[in-house]
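Peer 1: Give me a model of this one.
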Amino acid sequence: MYKPVWFPKQEIIEETRLYRLMQKLGFADYDAFYQASIKDIAWFWDEVVKDMSLDWTVPYREVVDLSDGIAWPRWFVEGKLNIAVNALDRFVADPASRHRLALIWEGDDGSTQKHTYRDLWMAVNRCARGLRELGVKRGDRVALYLPMIVENVVAMLAVSRIGAIFIPCFSGYGAEAVATRIQGCEAKWLITADGYTRRGKVITMKEEADRAAALSPSIKKVIVVRRLGRECAWHETKDVGWDELSKEMEPLSFAETDASEPLMIIYTSGTTGKPKGTVHVHSGFPLKAAFDAGYAFDVGPGDVLFWVTDMGWMMGPWMVFGSLLMGSTMLLFEGTPDHPGPDRLWQLVEKHGVTHLGVSPTLIRSLMKEGESWVNGYDLSSLRVFGSTGEPWNPEPWLWLYERVGQGRVPIFNYSGGTEVSGGILGNHFFKPIAPCGFAGPLPGMDADVWDETGNPVRGEVGELVLRQPWVGMTSGFWQDRKRYEETYWQRWPQTWVHGDWVAIDEGGQWFITGRSDDTLKIAGKRLGPAEMESVLVDHPAVSEAATIGVPDVSKGESAVCFVVLKSTQAASEGIEEALIRFIGERMGKALKPKRIFLVDELPKTRNGKILRRVIRAAYLGEETGDLSSLENIRAVEAIRKLADKNKS
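Peer 2: I've put the predicted structure just below:
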């Protein structure tokens, strides 16, 4: 565990929205406020939504109803609000905010667009009218298979405005992955693009969308954004051009949606079985995203929020609702943060005045390899916060980002929860010291703890991350699969959400995630999070990245096998694998030395940089790898399979 290096300043604390809320509710001490937030969750979330000044067309009668059990809460009972209206209309109605920037877009080629709240509101109204004219009805499912372009946000809000349900799909999916999601919820409509550019190359989408539609009998129409204006097949009876949607400028009446009415189904990939369709409602995901963005990260008017993500991952919709409901600006980026050079990310920060930058540890590790010269010379003074999610850190890249890029001025807010959570369980904020790789603790309203195998709280050693009470944003189950939802989160201990993260709380109260609990190794009776061994490996001067898995072992029960990416080909000297095994033994003890270390060119990752250890393990052991649709580099899986086959022979 690591000691804090960033400490809050009182003058900064007092400028935050969370501090103002605490003051209004009579709290001067953060810990007392947090305890109150979990002692009475109805009181807390009631005060939060009142502080957000949301527009309810019908006020709610009760904050939360738990009559169906803790796994099935109903929030804001009998209340009605449309979240698209809250994201735009209430700001457009105010002359002081209607011309405020809502969205900045930058393409792969550096071209930019800027849209005010009024601009976005007009585009959403036109799209919503066009969708309604096509026959999209309240409750219909609309799949969004789009690149990171403005139309993605417009479609999301337009679908929400008319009371339909959107399904965001990762822009890098192939047809089969898109079709799986369409079929899973019987979506009738698919919105896509002819393509986009990535690293200067054309990525086709329409062809994949056509194949997905052909595999999905429920699809009635395919709406196509001509992003590139390229020639592609056109089906006169099924395809509709985005620009052909209604051009009416008048506002469209919105659906008066119930607070608990579904808004979005976002699918999560698993290593086995079909992807899970997590259901989110109008008063769920957007409000949790907005609370975390606005009160933990302190995103508000004048701020520019930029998370390096895709709209098919939860952080994409999180950025949309978190920025708009808080009256701030989002930056949408079509390209990659290291193209055409490793300084692209820092160019974006300087050019657009980014205040809140969300990254993954893997992204920072890749940029760190290129050296500080790519950062030097850029004006990063606009930055207030680095956000980080998706995977555990190791100290070297964390400290590089904090000390070299942020100059010890910009705090790194670790943030961890998930798609089913609608945001964070654990996080950092402006009220507590921040340690490298660590979390200050649970966010307000999240009644989290760490339990051992017997269900008792544990400190100083790793245990299961659990939640003892529901929260706003908790998924309303999996789409048409109540049993799978209950088995996934509620089966191990009564009335307790088991999240699946392996966490330790140190003596100073800092929380550290060591990996997924189902990734955990147990070597000679000792539990080990894979991140612990990976952190040791990347401390070696020759190692760039590492992944650790557990494999069956006759004598130890389980042994570690590691896969390592070296910093350079020169580092691949004879005997490097054995040297790395000794290095781990010296740092962690001989009993924990890995059984084997394999050198690989790359590790299997999603586009947002998450390393998929369970896929690595399945490939190495020759087991079924499950859904690989979220992988950016499936060739890395094949390479591991070949290594395993060679090792067996």
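Peer 1: From here on, just use CA atoms for contacts and neighbour counts.
Peer 2: Fine.
Peer 1: quick one: Tyr19 is in a helix?
Peer 2: Yes. According to DSSP: H, G, I helix; E, B strand; the rest coil, Tyr19 belongs to a helix.
Peer 1: how about the nearest residue to it, chain neighbours excluded?
Peer 2: Ile13 (6.5 Å; C-alpha to C-alpha, 6 or more residues apart in numbering).
Peer 1: after the helix or strand hosting Leu103, next one along is what?
Peer 2: Leu103 belongs to strand 101-106 when assigned by DSSP states H and E. Counting by DSSP H and E, the next helix or strand C-terminal to strand 101-106 is strand 112-116.
Peer 1: here's the other one to compare against:
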Amino acid sequence: MGVITTGTTAPRRHQAAADPAEQARIAYWEEQARRLDWVTPWHTAHTWRPAEPTGELDADGEPVLSVPRIEWFAGGTLNVAHNCVDRHVAAGRGDKVALYFEGERGDRRAITYAELQREVSRAANALTALGIGKGDRVVVYLPVIPETIVITLAVARIGAIHSLVFGGFSAEALRFRVEDTGAKLLVTTDGQFRRGRAVPVKADADAAVAGENAVEHVLVVRRTTSPGEEHTVAWTPGRDLWWHEVVDAASDVHVPEAFDAETPLFIMYTSGTTGRPKGLVHTSGGYLTQASATHDLLFHPDPARRDQDVHWCTADLAWVTAHTYEIYGPLSNGVTQVIYEGTPDTPHPGRHFEIIERYGVTSYYTAPTLVRSLMAAFPDGPGDRWDLGTVRVLGTVGEATNPEAWRWFRGHVGAGTAPVVDTWWQSETGATVLSPRPTDAEFKPGCAARPLPGVSTRIVDDEGQEVPPGVQGYIVVEKTGPAMARTVWGDPQRYLDSYWRKFAAQGWFLAGDGARYDEDGDTWILGRIDDVLNVAGHRLSTIEIESALVSHPWVVEAGVAPTAHPRTGHAVTAFVVLRPEAGGTPATEITEALRAHVAREIGPIAKPADVVVVPDLPKTRSGKIMRRLLTQLYEGTPLGDTTSLQNEPAVGAIAAVLAARTEGQS
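Peer 2: A predicted model of the protein is given here:
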């Protein structure tokens, strides 16, 4: 396939490969890039070198492939933080609110773009004073508080690389990321407020940096400790530093430097559903271009009212969704947004509705698992208890949305009229690939619809042939966008093997999800490829069976896992979370009712062989159900990696349920 290079001043090699459609695609991304401030214009818009045989053979006699090379806006320089903060102040919008922060306890702050500029400048000066510079790695282990966004932008401002870690992760999960990145600085907090109580954090941070690593300092935000009580926090003199003593004391004037477009911006670790988590490297110019463009396209249906929009992406700031649609996308577009520290049901299940009303949220972007939780708490909707009339766009991300939950979401949160951008994308792609548009006239509940401008996908079989409508295949990204991850940190071979090897001949990115076309050519995502069940030769999607289960009035959430069966290969085993009113129903009645319901909705072949009632399902921080763990728990085999779970206690709770069932049968 060779090298495809397109640009305005550089010679175009292998120009025959860049057909008119490809040239138009590149021109589209150049147009989007011009929405940003560039210090130096690029000379080459895009270079793509696919995985190709090197002429060598590996130990098994298979051809050795080169690692793909992706480059966007070569020669261009910019500063990411300037584009997210300073340019809005320079344009006279410094008094506009950038962040409405709401703490779980009810403490609130409104931070303008001018105030954010000063805070980021202080943090950038503090980082420089601590010896952090271009290319150095900073691990951020903080909850959803303003300091998390401030330090993230400050790291970007000085050309360093950030890696955010979910504040609920264990010390071991944090240790891996600190050591894998070779971080010089860890930014953490004394504690965080979660589910109505102060949860200590510093001890886990200390345990994570206790071994061999490159950490020189631990910068600590005071969140749960009152002023004057700092001495109660475990401390390593010389290494540990208080944020309020270091950052707050720094100058609030900082002149940002311009960096090359391909300068690494952050390392995002995948969920680790198989093997050790992969550190995906995203770069500056291309990532910011696609984050900014897709945020604008998806969440601002009425350009005339853009200045009045209030955006809320509910993801934890450590998740890639928050990087793209809670930090870089919204701030690059100069919008006002909400960030919330706590859990959605504290102190009551309508906390999110309360926040939407308080700040006049216009776009509400959340996970299907949260939608299902709200549906369980308010099956008939929130009624007139909160005013949700400002909502103009709804969005979902993480997994395909069950149609029943989709209808409830639009009907009760979007007044039956708000568009739902049911987005499909991944940590690897960096930004949305498939989604309905907020300007669409009609929607199919749970359907990812079609690719956004500038990217393209296919659904293919094992040989790379496009499948007909109704047939499940692999979804591949045929043309990736500028936000595509460039490599796996420290392991480019894994980048090749995980994503590009299977369809190297075509140059396609293997997303790892199954999908199918409908008769209209729209795409339906069916879950991870390894979440497909093979029952007596029939390939069944876990998502479809789960959606059938959730449509039953007793079920609020369902996880379906394949378990070994000597005759059919796989058996369908369903783990369900019930609504409170179904709690006293006998287990046998629940099982038979749900088996019959699935048979009616899909067909007898999809009936669960067993139904297990559990208090919760294990999920990653992005809301994906860890079905692999369900299989391992049911079969009693050793558990794989659990470091990515946002609710690790769910594993023990399910194990206890299964153990009690075993005892009851003996």
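Peer 1: Please tell me which residues of structure 2 the strand holding Leu103 of structure 1 aligns onto.
Peer 2: Taken onto structure 2 by TM-score structural alignment, strand 101-106 of structure 1 occupies residues 97-102 there.
Peer 1: Could you pull up the average distance between that stretch and structure 1 after superposition?
Peer 2: With mean C-alpha distance after the TM-score superposition for structure 1, stretch 97-102 of structure 2 departs from structure 1 by a mean of 0.8 Å once superposed.
Peer 1: Can you pull out the residues in contact with that stretch?
Peer 2: Residues outside stretch 97-102 of structure 2 that contact it (C-alpha atoms under 8 Å, 6 or more residues apart in numbering): 108-113, 116, 145-146, 331, 334-341, 359.
Peer 1: Strands along the stretch 201-350 of structure 2, start to end?
Peer 2: Secondary structure of the stretch 201-350 of structure 2 by DSSP state E, counting those that start in this stretch: the strands cover 217-221, 240-242, 259-260, 264-269, 279-283, 310-313, 336-340.
Peer 1: In contact with Thr523 of structure 2, which residues are there?
Peer 2: 447-450, 515-517.
Peer 1: So which of these is the closest to Phe176 of structure 2?
Peer 2: Taking C-alpha to C-alpha as the measure, Ala515 is the one of the contacts of Thr523 of structure 2 closest to Phe176 of structure 2, at 32.8 Å.
Peer 1: That closest one: which element?
Peer 2: strand 509-517.
Peer 1: again with Glu558 of structure 1
Peer 2: Here Glu558 of structure 1 is assigned to strand 557-566, by DSSP H and E.
Peer 1: Make CSV out of the strands of the stretch 201-350 of structure 2 and add distance to Gly464 of structure 2 and mean neighbour count.
Peer 2: Shown next, in CSV, are those (distance: least, C-alpha to C-alpha, whole Å; neighbours: other C-alpha atoms under 10 Å):
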stretch, distance to Gly464 of structure 2, mean neighbour count
strand 217-221, 49, 23
strand 240-242, 53, 18
strand 259-260, 36, 22
strand 264-269, 28, 25
strand 279-283, 25, 26
strand 310-313, 36, 27
strand 336-340, 42, 24
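Peer 1: Minimum distance to Arg25 of structure 2: which of those has it?
Peer 2: Of the strands of the stretch 201-350 of structure 2, nearest to Arg25 of structure 2 by C-alpha to C-alpha is strand 279-283, at 19.9 Å.
Peer 1: name the helices or strands packed onto that closest one?
Peer 2: strand 264-269, strand 487-488 (3 or more C-alpha pairs under 8 Å, 6 or more residues apart in numbering; DSSP states H and E).
Peer 1: Could you report the neighbour count for Val320 of structure 1?
Peer 2: Residues contacting Val320 of structure 1 under the criterion other C-alpha atoms under 10 Å number 27.
Peer 1: Check Thr263 of structure 2 too.
Peer 2: 21.
Peer 1: That one -> structure 1?
Peer 2: By TM-score structural alignment, Thr263 of structure 2 lines up with Glu261.
Peer 1: my read: that match touches Gly284, true?
Peer 2: No. Using C-alpha atoms under 8 Å, Glu261 of structure 1 makes no contact with Gly284, being 9.5 Å away.
Peer 1: what ranges do the strands span in the stretch 351-500 of structure 2?
Peer 2: 363-366, 393-396, 420-422, 456-460, 473-479, 487-488.
Peer 1: So which elements touch the shortest one?
Peer 2: With contacts defined as 3+ C-alpha pairs under 8 Å, 6+ apart, the secondary structure elements packing on strand 487-488 of structure 2 are strand 279-283, helix 492-495.
Peer 1: now the last one: which residue numbers in structure 1?
Peer 2: Mapped onto structure 1 using TM-score structural alignment, helix 492-495 of structure 2 covers residues 482-485.
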